[in-house]
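Peer 1: sequence plus the predicted model coming up.
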Amino acid sequence: MTLRIRSRLAREGFTLDVDCTLPMEGVTALFGRSGCGKTTLLRIIAGLERVAGAEVRFGDEVWQRDAAFVPLHRRRIGLVFQEPSLLPHMSVRGNMLYGYRRTPEAERRLHLPEVADMLGIAELLDRPVDRLSGGQRQRVSLGRALLTSPKLLLLDEPLSALDTQTKREIMPFLSRLADEAGVPMVMITHSPAEVERLADRVAFMREGRIERIESLREAMARPDSPLFDDEGAASVLEGEVAELAEDGLFAFGPPEARLWLGATSSVAVGVTTRVRVLARDVSLALDDPARVSMQNHLLVRIERTDTLRSGHALVSCRLADGQLLLAELTVRSVTRLCLQPGQSVFALIKSVALVD
């Protein structure tokens, strides 16, 4: 399944010029700075913006081409915006069922009990919406969109209006959504952390154009990735929670690439999750640093070294389980240790840098 978009829209001081095909599996992030055209593109996909000469196709369905134009309500799209526009006179249950009741019975694939459980709001169904937190309101918004049994979910910066703690609460629900609901998602964001936590692929936008479309792994493997512009280079590792320790830490990943992290409320044994490691929080050693306080040190193999614009070096290393780990070092350190591709070294990772 793919989403095909071709559109040119000229406005005063801005031109959107897009011609691309997006795979419709999992989560696709539209990433770029504010004003680059992400929301305009999303509105064209949804049918909220009708642009002359545009073409939008979802799989075999033609949503717009020449004189043909399918309106939003017939495209079977679920929309979630920055601010959850819930109906204040209804309970959580009433809001959730608002679109469900308007969906033909033969087209209903998702139902209230499973969606409420998926989003962790089963106990809130009878609560008035004015007594919900920001994260709860956004989850209800997601649930309402899912209960229309959409073919596609479009999320316009769904976390940008939330505080840091609320983002942490809702992030695990979003990351499970595409898999558990079986609905592809296109998500607008300008936050690298949200891309790294949620996306399967990234469409990089700049000044009205999509510059490239990459899998998350491809995007994270490039030393010049736009995802690194704010906080510097980072690695995203995916693995299973293997063990919860009595001291509050949990084991992440297979035995040959085992990391210990600080536990959070969303962690459970057997759950697959992602962790983010800033490259500047990774050091390299030629010898096994067994007698140090830092618990996370793994044997890795160097693949390449790139010089960054900052003058530092970015060393790309391969873990024993095949995943990529980046380390940002000074050029002097690389020279002093004679670091070369193919060389086996030990990576020391600060536990505080690992965030699920």
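Peer 2: Yep, it's here.

Peer 1: all contacts plus neighbour counts: C-alpha atoms, from now on.
Peer 2: Fine.

Peer 1: check contacts around Asp306.
Peer 2: 223, 313-315 (Cα atoms under 8 Å, 6 or more residues apart in numbering).

Peer 1: now tabulate those in TSV and tack on secondary structure, neighbour count and distance to Leu147.
Peer 2: Putting the contacts of Asp306 into TSV (DSSP: H, G, I helix; E, B strand; the rest coil; neighbours: other Cα atoms under 10 Å; distance: Cα to Cα, whole Å) gives the following:
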residue	secondary structure	neighbour count	distance to Leu147
Pro223	coil	22	41
Ala313	strand	20	49
Leu314	strand	22	45
Val315	strand	25	46
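
Peer 1: from those residues, pick the one nearest Ala181.
Peer 2: Pro223 (34.0 Å; Cα to Cα).

Peer 1: what does the helix or strand where Val62 lies contact?
Peer 2: Using DSSP states H and E, Val62 sits within strand 61-65. By Cα under 8 Å, 6+ apart, the residues outside strand 61-65 that reach it are 47, 53-57, 68-71, 75.

Peer 1: so for that strand, what gets flagged as buried?
Peer 2: The neighbour-count check on strand 61-65 (16 or more other Cα atoms under 10 Å) flags 63-64 as buried.

Peer 1: check the offset of it from the chain's centre.
Peer 2: Relative to its chain's centre, strand 61-65 lies at 27 Å (Cα atoms, centre = their mean, to the nearest Å).

Peer 1: contacts only, for Val269.
Peer 2: Residues in contact with Val269 (Cα under 8 Å, 6+ apart) are 240-244.

Peer 1: cool, Gly270 as well?
Peer 2: 240-242.

Peer 1: thinking again about what came up before, going through the contacts of strand 61-65, which ones are buried?
Peer 2: For the contacts of strand 61-65, a burial check counting by 16+ other Cα under 10 Å picks out 47, 54-57, 75.

Peer 1: which members of those are the farthest-apart pair?
Peer 2: Ala54 and Arg75 (15.8 Å).

Peer 1: one step back: let's see which of the contacts of Gly270 end up in strands.
Peer 2: The members of the contacts of Gly270 that map onto strands under DSSP state E are 240-242.

Peer 1: endpoints of stretch 142-153, how far apart?
Peer 2: 9 Å (Cα to Cα, to the nearest Å).

Peer 1: mind putting the buried ones among the contacts of strand 61-65 in JSON lines, distance to Leu16 included?
Peer 2: Conversion of these to JSON lines gives the following (distance: Cα to Cα, whole Å):
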{"residue": "Gly47", "distance to Leu16": "16"}
{"residue": "Ala54", "distance to Leu16": "11"}
{"residue": "Glu55", "distance to Leu16": "14"}
{"residue": "Val56", "distance to Leu16": "15"}
{"residue": "Arg57", "distance to Leu16": "18"}
{"residue": "Arg75", "distance to Leu16": "22"}
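
Peer 1: next up, a second structure to put side by side with the first:
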Amino acid sequence: MTTTIHARFRCAFPGFDLDVDLTLPSTGITALFGHSGCGKTTLLRCMAGLQNAPGTMTVLGEPWQTEEFFRPVHKRPLAYVFQETQLFPHLNVRKNLEFGYRRIPASERQIEFDDAVRWLGLESHLARMPAGLSGGERQRVAIARALLTSPRLLLMDEPLSALDRASKQDILPYLERLRDTLAIPIIYVSHSTPEVARLADHIVMMEDGRVVAQGPLQETLARTNNPFRLEDDAGVLLEGRIDHLDPRWHLALFQFDGGQLWLRQDDRLTPGDRVRVQVLARDISLALAEHSDQSIQNLVPAIIDQVDPDVAPGVSLVRLLAGPTPLLSRLTTRAVDQLALAPGKNVWMQIKSVALVD
């Protein structure tokens, strides 16, 4: 059986054209990422069948739409989580969850009621009414309700956009748990770099209704032709583990495949934790030799893999490899010329800031 999701849509809307051809993985979270108005939600609605647009849609080998056939949304085994929770206000949490669960024949249920409740941390909320829940709690109920329909595909349209920062921080660990637990593919629309950095395994970058880059998250962010490479939060993600904590200096040592970095200590961190960190291209300067007589603590040897000169007036982008791990450095073209930076050259990365993705 085909283990991918394929979506091909080409259609015109008033003032907007959508033209995409995607093959997505069947596990993990795929982020549809881009600025507001780039077509993310329109694409998601086409995939759901909410927008009857010309094209094709195949999920795990099962055709949902062809040139001759269109399966309506109510016959597609999917769940859609909107920005607004749309809970039934007259039903308590348990009855909201049971609404979809009871409509699925027992023989077809892939997710059990108690499992969804536990994954979303709702054990103590089942008797509560929606009006008494916080925004983050209501969204957790909406996600659990969606899961209890046993979908083959879960679509999420900026589910955290209506929440304040505290509520987002409350719900993100639950979304990480779903990513790591579920065998259901999740397609997640967002224009938030921190959300994508924390949650996604795969990314689709969109501009003006078209896909401009796609692939595994870390690999795609580390490309020098990434269309978002010059934005202030452009950089790479590193995955690794916390080696140990230094209580004297309130630091944590992060080990990744290619080196180690000091992070500011966080009360949530313990040795052995697997975490993601973000290193921005603007925060990496380069030197031809190791300079320990300076304030920057993270000095990592690397080899230059690629130099893209003048990606903007006077700005160059350098891709580096620390072992097998790619990183990006944004430098002035003058500095690249003065240091004679070129592929194959050994340098030292001076990393001014490293942020735990949270």
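Peer 2: That came through fine. Note that the structure is predicted; figures quoted are calculated from it, not measured.

Peer 1: biggest separation within the contacts of strand 61-65 of structure 1, which pair?
Peer 2: Distance extremes for the contacts of strand 61-65 of structure 1: the farthest pair is Gly53 and Arg75 at 18.6 Å, using Cα to Cα.

Peer 1: elements contacting the top helix by length along structure 2?
Peer 2: Secondary structure of structure 2 read by DSSP state H shows that its longest helix is helix 165-181. When contacts are defined as 3 or more Cα pairs under 8 Å, 6 or more residues apart in numbering; DSSP states H and E, helix 165-181 of structure 2 sits against helix 113-119, helix 135-147, helix 193-199.

Peer 1: which other helices and strands contact the first one?
Peer 2: Looking back up the chat, that one is helix 113-119 of structure 2. Checking 3+ Cα pairs under 8 Å, 6+ apart, helix 113-119 of structure 2 ends up next to helix 135-147, helix 165-181.

Peer 1: out of the ones you listed, which gets nearest to Leu269 of structure 2?
Peer 2: Closest to Leu269 of structure 2 of those is helix 165-181 (Cα to Cα; 13.9 Å).

Peer 1: post-alignment, the next helix or strand after that closest one versus structure 1, mean distance?
Peer 2: Next along the chain after helix 165-181 of structure 2, taking DSSP H and E as the criterion, comes strand 186-190. Mean deviation of strand 186-190 of structure 2 relative to structure 1 after superposition (mean Cα distance after the TM-score superposition for structure 1): 1.4 Å.

Peer 1: quick one: the helices in structure 1, in order.
Peer 2: Under DSSP H, structure 1 gives helices at 38-46, 72-75, 92-100, 112-118, 134-146, 164-181, 192-198, 216-221, 331-337.

Peer 1: just put the contacts of Val269 of structure 1 in JSON lines and tack on neighbour count and distance to Glu180 of structure 1.
Peer 2: Listed next are those as JSON lines, based on neighbours: other Cα atoms under 10 Å; distance: Cα to Cα, whole Å:
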{"residue": "Glu240", "neighbour count": "17", "distance to Glu180 of structure 1": "17"}
{"residue": "Val241", "neighbour count": "23", "distance to Glu180 of structure 1": "19"}
{"residue": "Ala242", "neighbour count": "20", "distance to Glu180 of structure 1": "21"}
{"residue": "Glu243", "neighbour count": "16", "distance to Glu180 of structure 1": "23"}
{"residue": "Leu244", "neighbour count": "18", "distance to Glu180 of structure 1": "24"}
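
Peer 1: what is the burial count for the residue nearest to Asp233 of structure 2 when sequence neighbours are not counted?
Peer 2: Counting by Cα to Cα, 6 or more residues apart in numbering, Asp233 of structure 2 lies nearest to Leu280, which is 6.3 Å off, once chain neighbours are set aside. Residues lying near Leu280 of structure 2 (other Cα atoms under 10 Å) number 24.

Peer 1: what lines up with Leu280 of structure 2 in structure 1?
Peer 2: Using TM-score structural alignment, the equivalent of Leu280 of structure 2 in structure 1 is Leu278.

Peer 1: so what's its match up against?
Peer 2: 231-235, 326-327, 353-354.

Peer 1: ditto for Pro25 of structure 2
Peer 2: The contact partners of Pro25 of structure 2, by Cα under 8 Å, 6+ apart, come to 3-5, 185, 202.

Peer 1: how close does it get to Leu147 of structure 2?
Peer 2: If you go by Cα to Cα, the gap between Pro25 of structure 2 and Leu147 of structure 2 works out to 19 Å.

Peer 1: most remote residue from the middle of structure 2, which is it?
Peer 2: Farthest-out residue of structure 2 from its mean C-alpha position, per Cα atoms, centre = their mean: Asp293, at 37.7 Å.

Peer 1: and the gap between the closest residue to Gly235 of structure 2 other than its chain neighbours and Ala252 of structure 2?
Peer 2: Nearest residue to Gly235 of structure 2 in three dimensions, chain neighbours excluded: Leu280, at 4.0 Å (Cα to Cα, 6+ apart). Distance from Leu280 of structure 2 to Ala252 of structure 2, counting by Cα to Cα: 19 Å.

Peer 1: how close does the most centrally placed residue in structure 1 sit to Asp19 of structure 1?
Peer 2: Nearest to the geometric centre of structure 1 sits Leu198, at 2.1 Å (Cα atoms, centre = their mean). Separation of Leu198 of structure 1 from Asp19 of structure 1 (Cα to Cα): 24 Å.

Peer 1: next one: Glu107 of structure 1
Peer 2: For Glu107 of structure 1, the distance to Asp19 of structure 1 - Cα to Cα - is 31 Å.
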